[in-house]
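Asker: next come a sequence and a model predicted from it.
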Amino acid sequence: MPRVVIASDGACRGNPGPGGWAAILRAGAQEKIVSGADALTTNNRMELTAALRALQALNRPARVTIETDSRYLLDGMTKWLPAWKARGWRTADGKPVKNADLWAALVEAAAPHEVDWQWVRGHNGHEANERADRLANEALDRMLASARQGMSA
């Protein structure tokens, strides 16, 4: 089974507001970047989307390490998920789980893989995390520039 290390990150300007996401997938000397943006979203949705799109980009089962600076993503996937699913995607106080659509998609995308979720401190010199952050912001900038061009045409 191949080994893949993924650095994922999301960015949002305003919360909610326009947001971007990116992930860097590395397997040996090979590297693939996936990124995108949404016009109106939240930072948490962008963090989840980055990890989701990275997992969806894998074309066969792998041993995957996902590096994230999002405690929300990390804790959701490693601590909270079993209870949410057991309660029908509800929190301990009975409220619907926020972003349940993305959590469910993440569960499905992760299923074929052996995934190890690792937290890294954001904006603290972790090279891959810093790069994923830049790529997420670049995706956001491209979307905003495209929207401005569309308005001026």
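Answerer: Done, it's in.
Asker: CA atoms for contacts and neighbours, from now on please.
Answerer: Will do.
Asker: and the residue nearest to residue 72 when sequence neighbours are not counted, how many residues sit next to it?
Answerer: Excluding the flanking residues, the one nearest residue 72 by CA to CA, 6 or more residues apart in numbering is residue 44, at 7.2 Å. Neighbour count for residue 44, taken as other CA atoms under 10 Å: 21.
Asker: which of the helices or strands spans the residue nearest the centre of the chain?
Answerer: Geometric centre of the chain, nearest residue: residue 50, 2.5 Å, by CA atoms, centre = their mean. Here residue 50, judged by DSSP states H and E, is contained in helix 43-57.
Asker: and what of residue 129?
Answerer: helix 127-152.
Asker: got the buried residues for that helix?
Answerer: 128-141, 143-144 (16 or more other CA atoms under 10 Å).
Asker: now do the helices in the protein.
Answerer: 43-57, 71-75, 81-86, 100-110, 127-152 (DSSP state H).
Asker: burial measure for the nearest residue to residue 31 once chain neighbours are set aside, as a count.
Answerer: In space, residue 31 comes closest to residue 25 once its chain neighbours are excluded; the distance is 5.5 Å by CA to CA, 6+ apart. Using other CA under 10 Å, residue 25 is surrounded by 24 other residues.
Asker: you'd agree residue 25 is up against residue 50?
Answerer: No. Taking contacts as CA atoms under 8 Å, residue 25 lies outside contact range of residue 50: 11.0 Å.
Asker: below is structure B, check it against A:
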Amino acid sequence: MSNSIIVYTDGAARGNPGPGGYGAILMWGDKRKELSNGYKHTTNNRMELMAVIAALRALKKDNLHITVYSDSAYVVNAVEKGWLKNWLRTNFKGGKKNPDLWRLYHSLAQKHTVKFVWVKGHADNPYNNRCDELATAAADGNDLEEDAGYQPE
């Protein structure tokens, strides 16, 4: 069993802000695991990031090589372009959004080597499309949780 994991993620919010959900697919070797959850009141960006966090939380080992495929330029660029390092260094000065989730992501990512790859959303990638289905179904679900960190504008 390799220590390389492939993760696809997507987030959705109805109304943005509004009811939201995330979907994630973890793949290693021939194994697959799907994750999703829905929230009463949240944003699309929070759900995009929550999908990544849920995937990292589901991992049982440390020191894995993880490639995350996401259609969220916000999430991909924050990590790959180093924005997050700056936000952490300046304590999210200037009203940068979602510091609770970014700090949680950062602490989970420290245990692994994580690389992000942007994929075009709603295109011909079956894994991204499945994550979209999981996220929207979760957003439309009945037993939605509170997104405790969501802060209205």
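Answerer: Perfect, I can see it now. Because the structure is predicted, anything quoted here is derived from the model rather than measured.
Asker: tm score of chain vs chain?
Answerer: The TM-score (TM-score structural alignment, normalised by the length of the first structure) is 0.88; 141 aligned residues with a CA RMSD of 1.2 Å.
Asker: residue contacts, the equivalent of the residue nearest to residue 31 of the first structure over in the second structure?
Answerer: Matched across to the second structure, residue 25 of the first structure falls on residue 26, judged by TM-score structural alignment. Going by CA atoms under 8 Å, 6 or more residues apart in numbering, residue 26 of the second structure touches 5-8, 32-34, 55.
Asker: one more time with 6 Å, if that's ok
Answerer: 6-7, 32-33 (CA atoms under 6 Å, 6 or more residues apart in numbering).
Asker: of those, buried ones?
Answerer: Looks like the contacts of residue 26 of the second structure have 6-7 buried, using 16+ other CA under 10 Å.
Asker: what's the most distant pair in the contacts of residue 26 of the second structure?
Answerer: Greatest spatial distance among these (CA to CA): 6 and 33, at 10.8 Å.
Asker: measure stretch 56-65 of the first structure end to end?
Answerer: 14 Å (CA to CA, to the nearest Å).
Asker: name the residues that touch it?
Answerer: 1-5, 109, 112-117.
Asker: filter the residues you listed down to the ones in strands?
Answerer: 3-5, 114-117 (DSSP state E).
Asker: could those be laid out in a markdown table, adding distance to residue 74 of the first structure?
Answerer: Shown next, in a markdown table, are these (distance: CA to CA, whole Å):
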| residue | distance to residue 74 of the first structure |
| --- | --- |
| 3 | 20 |
| 4 | 17 |
| 5 | 15 |
| 114 | 15 |
| 115 | 11 |
| 116 | 10 |
| 117 | 6 |
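Asker: residues contacting residue 113 of the first structure?
Answerer: 61-63.
Asker: residue in the second structure paired with it?
Answerer: By TM-score structural alignment, residue 113 of the first structure lines up with residue 112.
Asker: on that earlier part again, show me which pair in the contacts of stretch 56-65 of the first structure is furthest apart.
Answerer: 1 and 117 (17.6 Å).
Asker: quick one: which of those two has more around it?
Answerer: Between residue 1 of the first structure and residue 117, residue 117 has the larger neighbour count (other CA under 10 Å), namely 17 against 10.
Asker: wait, that one sits on residue 70?
Answerer: No. Applying CA atoms under 6 Å as the test, residue 117 of the first structure and residue 70 come out as separate, 10.5 Å apart.
Asker: find the residues that touch each one of those two.
Answerer: Contacts common to residue 117 of the first structure and residue 70, judged by CA under 6 Å, 6+ apart, are absent.
Asker: just give me the neighbour total for the closest residue to residue 52 of the second structure other than its chain neighbours.
Answerer: Counting by CA to CA, 6+ apart, the nearest residue to residue 52 of the second structure once its immediate chain neighbours are dropped is residue 9, at 6.3 Å. By other CA under 10 Å, 34 other residues sit near residue 9 of the second structure.
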